[in-house]
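K.L.:
Give me a 3D structure for the following:
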Amino acid sequence: MDATPLRAVLVTGASAGIGEEFARQLAMAGHHLVLVARRLDRLEALASELQARHNIRVACIASDLSKSDAAESLVAALQAQQIQVTGLINNAGFGDRGTVQDLPLQRQLDMIQVNVTSLVDLTWRLLPALKESANSFVINVASTAAFQAGPNMAVYYASKAFVLSFSEALHEELKRTGVAVSALCPGATDSEFASEANMSDTLLFKAGTMTTEAVVRKALASRRRAIVIPGLKNLLMIWLGKLSPRVVTRRLAGMLQA
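P.N.:
Model prediction:
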């Protein structure tokens, strides 16, 4: 890597899906990048492609955010490589379909660690650097799942509700510092998530998906808004949910992923 300090946007979960698309669109806009995921080979292949196509620098860091010390180690790696983060996209996360009793406990605890704990940990550690950068931003990837309880995916839905609430509060805390914070709340999206979460055959995904390109385009264009909901269908579903009793919304959510 060039010895010049790197000012870059950090993207977690960058090896596939929405995270990979964030990397592509940010590279197209001329941002230097730090790509983070477990699969270093995928990150390096993507980095080579983006550096060849665009006049940017890309650093790759392998990190398993289900580990309790992952955020601390990741920030130490950034400091060792003299990288200053100017934007943070907390995209890493996963879900799994099944009842709380049927899913392995460790998988559900890992879900909380990745979706919630590591997200907060990494954000807290990088806030000082973000406050020093003009036009800096944080995009936390939540979900339309954040707006109601989700039987058969209870921990996933609860984790995304946390991300939404946390992001809204942080948006208010930081809006006078110049750091923009938003919660991106996509619905069903054409990515690896469905297969990884065992959801490909559910009504939710059979009803249609958005492309990662459309989701990320909306997220970046609206990153100074507290809540970003891509897609008219998703927006209407959320507003209808707000008008419905919670017993209705949670039962409907359970039906969509039964």
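K.L.:
From now on I want contacts and neighbour counts done on CA atoms only, so please keep to that.
P.N.:
Fine.
K.L.:
which ones are touching residue 78?
P.N.:
Residue 78 sits next to residue 84 when contact means C-alpha atoms under 8 Å, 6 or more residues apart in numbering.
K.L.:
so which strand or helix has it?
P.N.:
For residue 78, the host element (DSSP states H and E) is helix 70-80.
K.L.:
With residue 208 instead?
P.N.:
Residue 208 belongs to no helix or strand, assigned by DSSP H and E.
K.L.:
Where do the strands of this protein begin and end?
P.N.:
Along the chain, counting by DSSP state E, strands occupy 6-12, 33-37, 58-62, 83-90, 137-141, 180-184, 227-228.
K.L.:
Can you tell me which of the ones you listed is most buried?
P.N.:
strand 180-184 (a mean of 28; mean count of other C-alpha atoms under 10 Å).
K.L.:
Which other helices and strands does it contact?
P.N.:
Strand 180-184 sits against strand 137-141, helix 154-174, strand 227-228, with contacts defined as 3 or more C-alpha pairs under 8 Å, 6 or more residues apart in numbering; DSSP states H and E.
K.L.:
From the chain's centroid, how far away is it?
P.N.:
Distance of strand 180-184 from its chain centroid, counting by C-alpha atoms, centre = their mean, to the nearest Å, is 10 Å.
K.L.:
thinking again about what came up before, most neighbours per residue, which of the helices and strands packed on strand 180-184?
P.N.:
Among those, ranked by average contacts under mean count of other C-alpha under 10 Å, first place goes to strand 137-141 (a mean of 26).
K.L.:
how close does residue 103 sit to residue 60?
P.N.:
Distance, residue 103 to residue 60, by C-alpha to C-alpha, to the nearest Å: 32 Å.
K.L.:
and the gap between the most centrally placed residue in the chain and residue 34?
P.N.:
The chain has residue 91 as the residue nearest its centroid, 2.0 Å off, counting by C-alpha atoms, centre = their mean. Distance, residue 91 to residue 34, using C-alpha to C-alpha: 13 Å.
K.L.:
compare with the first, here's sequence two:
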Amino acid sequence: MRRNVLITGASSGLGAGMARVLAEQGHHLALAARRTERLEALRDELLAAHPGIRVSVHALDVNDHDQVFAVVKEAVGELGGLDRVVVNAGLGKGGRIGTGRFAANRETAMTNFVAALAQCEAAMEHFYERKAGHLVVISSMSAMRGMPSSMTTYAATKAGVAHLAEGIRSDLIGRRGLDIKVTTIYPGYIASEMNEGVEQEARMMVDTETGCRALVKAMQKEPAEASVPPWPWKAIGPVMKHAPLGVVRKLV
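P.N.:
Okay, here's the model as predicted:
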């Protein structure tokens, strides 16, 4: 069992939800995010409910790339190694291209892609060193196609991290003596702080706990890719990839 797990963006939403599910299953956790007071509250909650686990808390702004590498090392030291790293931290800011929202779009691009690159680099350095590990990259169903309006940059970054993960996975092909897996998760609409008040998603949205249990179940199988929850997203994914853009707009 890959027992020691680092989750970035763990102070709320899907990160905190996955931490609760993993703690319930007996995993030791390294929780990283900017809002340390939330992380500390979550740590106390998890230790009270599951006294047999260990939980470390790490202040992390993923856009501070040196800090990303430092936090991975800290977590390795506190837990005695990492078996799985979940690259989860992200932003959903943005605006339609050409409408003066470059600053917000740039912030999303830096957080969702460049910072994810730093997290992948730090995690894979550790995994190559110990010859084992599981890198989990949280993408999005929006990565299947170019998305309109405020979702354009977000979707592009999630497509980027999916290709980043695939490239890392390709590097592992044929390399003997390594127990390293790379999984790309494509979540559909799961309720979280990031998408509060987004009305168009409500018809296919699942609650946070249901979504996070599905996320953990998927990643523990260590597939190359997984759509979560499987229904309806496993069926919708191919449609999004190949349908005319006008049809895709109606789906989102």
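K.L.:
Got a TM-score for the pair?
P.N.:
Once superposed, the chains reach a TM-score of 0.85 (TM-score structural alignment, normalised by the length of structure 2), with 242 aligned residues with a C-alpha RMSD of 2.4 Å.
K.L.:
Grab the nearest non-local neighbour of the counterpart of residue 163 of structure 1 in structure 2.
P.N.:
Superposed on structure 2 with TM-score structural alignment, residue 163 of structure 1 falls opposite residue 161. Distances taken as C-alpha to C-alpha, 6 or more residues apart in numbering place residue 113 nearest to residue 161 of structure 2, at 6.0 Å, with adjacent residues excluded.
K.L.:
and that neighbour, what pairs with it in structure 1?
P.N.:
That one, residue 113 of structure 2, aligns with residue 116 by TM-score structural alignment.
K.L.:
Check residue 82 of structure 2 too.
P.N.:
When structure 1 is aligned by TM-score structural alignment, residue 82 of structure 2 is paired with residue 85.
K.L.:
In contact with its match: list those residues for me.
P.N.:
Applying C-alpha under 8 Å, 6+ apart, we find residue 85 of structure 1 in contact with 7, 8, 9, 10, 126, 129, 130.
K.L.:
same deal with residue 17 of structure 1?
P.N.:
Contacts for residue 17 of structure 1 (C-alpha under 8 Å, 6+ apart) come out as 190, 191, 192, 193, 212.
K.L.:
let's see it at 10 Å
P.N.:
91, 189, 190, 191, 192, 193, 211, 212, 213 (C-alpha atoms under 10 Å, 6 or more residues apart in numbering).
K.L.:
residue in structure 2 matching it?
P.N.:
By TM-score structural alignment, residue 17 of structure 1 lines up with residue 13.
K.L.:
Then residue 221 of structure 1?
P.N.:
Aligned by TM-score structural alignment, residue 221 of structure 1 pairs with residue 217 of structure 2.
K.L.:
Please, where are all the helices along the stretch 101-250 of structure 2?
P.N.:
102-109, 115-130, 152-171, 208-220, 230-242, 245-251 (DSSP state H, counting those that start in this stretch).
K.L.:
out of those helices, nearest to residue 68 of structure 2?
P.N.:
Closest approach to residue 68 of structure 2 among those (C-alpha to C-alpha): helix 115-130, 6.2 Å.
K.L.:
Tell me which other helices or strands the closest one touches.
P.N.:
Packing partners of helix 115-130 of structure 2 (3 or more C-alpha pairs under 10 Å, 6 or more residues apart in numbering; DSSP states H and E): strand 4-8, helix 65-79, strand 84-87, helix 102-109, strand 132-138, helix 152-171, strand 179-187.
K.L.:
Check the offset of it from the chain's centre.
P.N.:
Worked out by C-alpha atoms, centre = their mean, helix 115-130 of structure 2 lies 14 Å from the chain centre.
K.L.:
re earlier: quick one: contacts for the match of residue 163 of structure 1?
P.N.:
Listed by C-alpha under 10 Å, 6+ apart, the contact partners of residue 161 of structure 2 are 87, 112-114, 116-117, 120, 137-140, 143, 167, 184.
K.L.:
Tell me the residue in structure 1 aligned with residue 182 of structure 2.
P.N.:
So, by TM-score structural alignment, residue 182 of structure 2 is matched to residue 181.
K.L.:
give me every residue that touches its match.
P.N.:
For residue 181 of structure 1, the contacting residues are 87-89, 136-140, 166-175, 223-227, by C-alpha under 10 Å, 6+ apart.
K.L.:
And for residue 37 of structure 2?
P.N.:
11, 43, 57, 59 are the contacts of residue 37 of structure 2 under C-alpha under 10 Å, 6+ apart.
K.L.:
Next, count neighbours for the first one.
P.N.:
Burial of residue 11 of structure 2, expressed as a neighbour count using other C-alpha atoms under 10 Å, amounts to 26.
K.L.:
What separation do you get for it and residue 182 of structure 2?
P.N.:
Distance of residue 11 of structure 2 to residue 182 of structure 2, computed by C-alpha to C-alpha: 24 Å.
K.L.:
again with residue 235 of structure 2
P.N.:
Counting by C-alpha to C-alpha, the gap between residue 235 of structure 2 and residue 182 of structure 2 amounts to 23 Å.
K.L.:
go on, residue 191 of structure 2?
P.N.:
Separation of residue 191 of structure 2 from residue 182 of structure 2 (C-alpha to C-alpha): 25 Å.
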